[in-house]
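Chemist: how would this look folded up:
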Amino acid sequence: MNLVPLLVNLGGTALAVAVTMGLTMAYALRTRTHSIVDVVWGLGFVVIAATSFVLSGVQGEGVTGRRVLVLALTALWGLRLGTYIFRRNHGKGEDPRYAALLRRNKGPVLPFVLRYIYFSQGWIMWLVSLPVQVAMYQNVSLGVLTWIGAALFAVGFLFESVGDWQLSRFKADPANQGKVMDRGLWGWTRHPNYFGDSVVWWSLFLIACSHWTGLLTVIAPAFMTHLLLNRSGKALLERQMSRRRGPEYTTYLQHTSGFFPRPPKKSPTT
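Modeler: The predicted structure follows:
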């Protein structure tokens, strides 16, 4: 692997993220709906993958098969996620999370949202995408790790997409109003979508590990998993659900795995 072309790519993708988040912020300020950034989250990774694909091709770096595979997998994940969140949020106005965040602001809106929403999500997006970027520049043939990673991607993608589909169907039924979703994959893990998301990024890391340089990007899936478990994912959602659903959700917590799928327990944990 040639370091200089990769460094050029890292700068190019950083610029692409800055433009993407800047345009998103401009739209959000005009419409006063900052939750649009959740839709752009998945699409931003597609922008990074496409930018890396084009730059690596122009520079004559990487193996075409791996470049196409990584672009296709990232686009599949990002486009599905962006479409799902757009449909879920369409017509509902501002997300309560962002409304609560904005209430903390005591000064001008622009620097506040730039710091706490768009810059913070933009640099995380760029960091998590490192396996995708590095894989585009690896000049080694597709090997066993590449195909194991692709198979692992399929597992994660199915967990995430099927989990989201099951939840959307559950919420669409008025008879389930106020109830806790504990069916299908949600009976095996409290967060099939977060588990699947984590697996997707570990799978892309594994593909990047076809060359030793991929090992240097382990911070990406590790940090993403940390966010899903301890920050904006599992921990935050479970605090909110415990307040809203009370005893029913407490029972669900006792019977169902917090992250890694397993059959539901027949009796509460002690």
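
Chemist: When you work out contacts or count neighbours from here on, use the C-alpha atoms and nothing else.
Modeler: OK.

Chemist: What ranges does this structure have for its helices?
Modeler: In the chain, helices defined by DSSP state H lie at 3-31, 36-59, 64-89, 96-103, 109-113, 120-128, 130-135, 144-172, 192-208, 219-230, 234-245, 247-255, listed in chain order.

Chemist: just checking, which of those sits deepest inside the structure?
Modeler: Highest mean neighbour count of these: helix 130-135, a mean of 28 (counted as mean count of other C-alpha atoms under 10 Å).

Chemist: Could you export the helices of the chain to TSV, including columns for distance to residue 267?
Modeler: Conversion of these to TSV gives the following (distance: least, C-alpha to C-alpha, whole Å):
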stretch	distance to residue 267
helix 3-31	47
helix 36-59	37
helix 64-89	34
helix 96-103	34
helix 109-113	45
helix 120-128	38
helix 130-135	41
helix 144-172	24
helix 192-208	21
helix 219-230	24
helix 234-245	19
helix 247-255	7
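
Chemist: before we go on, could you also do this sequence so I can check it against the first one:
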Amino acid sequence: MSGFGWAEFARDLPVALGAALGVMLVTFLIALRKGVHRIVDVAWGLGFAAVALVSYAMSTGDGDDGRRVLVTVLTVVWGLRLAVHIGRRGRGHGEDPRYEALLAKAPGNPALYALRTVYLLQGALVWLISLPVLTLWAVMAAPVFPELWAAVSSPDIDTFRFKADPANKGRIMDRGLWSWTRHPNYFGDFCVWWGLFLVVCTDPAVAAATLVSPLVMSFLLTRGSGKALLERHMAGRPGYAEYRARTSGFFPRPPRRS
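Modeler: This next block holds a predicted model:
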């Protein structure tokens, strides 16, 4: 590929932003009706799927069709899996304590505060992280990382089976992938977004325009609302200190000996 179409890239940015914010605004209206803001976490994955589908439609007739389909399918499948997983996990529960604490200190109208600080912010992050997907029109069949297609092993099924067994109530999940990393789902998300970056990275200009996306996702997974937040929540659970001492915090490795 010779050169990077900055004009096309700039053209697609507002359309993708509109798709991400559209998903979040619809979710906001549903949340107001239900009186529960935790459903925004379900919309997080759906936002990425929406941006991928819009980007695929805008890139029709350009780029390499095989890679365009690959990136779109990977993103949509990842987004839908995440939405279903979070939806099932939160079914039957009330408001998320994070959003309760946030809205408790809201200045003025809590609903408008939630719209600004939760929904619009998450929509903007979806758009920013999706930058590699927005370059589908520029993705060419070049021999740059052709084998590095994003693959992720999801431990969701093992988790549901573990929780379904009454004997495991109150115990820490430390089986399968959970014995190699305390956060296999987050590590899987990390692999997906770095993998997508490598798939579309057929030109230095593409890399320069989209590198921020996997970097931001990596920060969110390790230092933001992912690993760090969950570990603070789990810190007081019986047996978690021992599990943390023997198990990697993020990148998988064999468990340490006691």
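
Chemist: Between the helices of structure 1, which one is closest to residue 265 of structure 1.
Modeler: Nearest of those to residue 265 of structure 1, taken as C-alpha to C-alpha: helix 247-255 at 4.8 Å.

Chemist: Would you agree residue 161 of structure 1 is in contact with residue 191?
Modeler: No. Residue 161 of structure 1 lies out of contact with residue 191 (C-alpha atoms under 8 Å); the separation is 11.8 Å.

Chemist: Give the aligned range of stretch 23-43 of structure 1 in structure 2.
Modeler: Aligned by TM-score structural alignment, stretch 23-43 of structure 1 falls on residues 26-46 of structure 2.

Chemist: which residues are in contact with the matching stretch?
Modeler: By C-alpha atoms under 8 Å, 6 or more residues apart in numbering, the list of residues contacting stretch 26-46 of structure 2 from outside reads 23-24, 76, 78-84, 86-87, 90, 94-96, 99, 111, 115, 118-119, 122-123, 126.

Chemist: Would you check that my belief about residue 196 of structure 2 contacting residue 149 is correct?
Modeler: Yes. Taking C-alpha under 8 Å as the definition, residue 196 of structure 2 is a contact partner of residue 149 at 7.2 Å.

Chemist: residues bridging contact with these two, i.e. touching both?
Modeler: Common neighbours of residue 196 of structure 2 and residue 149 (C-alpha under 8 Å, 6+ apart) do not exist.

Chemist: sorry, back to before: nearest to residue 183 of structure 1, out of the helices of structure 1?
Modeler: helix 144-172 (8.2 Å).

Chemist: quick one, that closest one and helix 64-89 angle?
Modeler: 10 degrees (axes from the mean of the first three to the mean of the last three C-alpha atoms, to 10 degrees).

Chemist: packing partners for helix 144-172 of structure 1?
Modeler: With contacts taken as 3 or more C-alpha pairs under 8 Å, 6 or more residues apart in numbering; DSSP states H and E, helix 144-172 of structure 1 sits against helix 64-89, helix 192-208.

Chemist: and the shortest one, which stretch of structure 2?
Modeler: Meaning helix 192-208 of structure 1. With TM-score structural alignment as the criterion, helix 192-208 of structure 1 aligns to 184-200.
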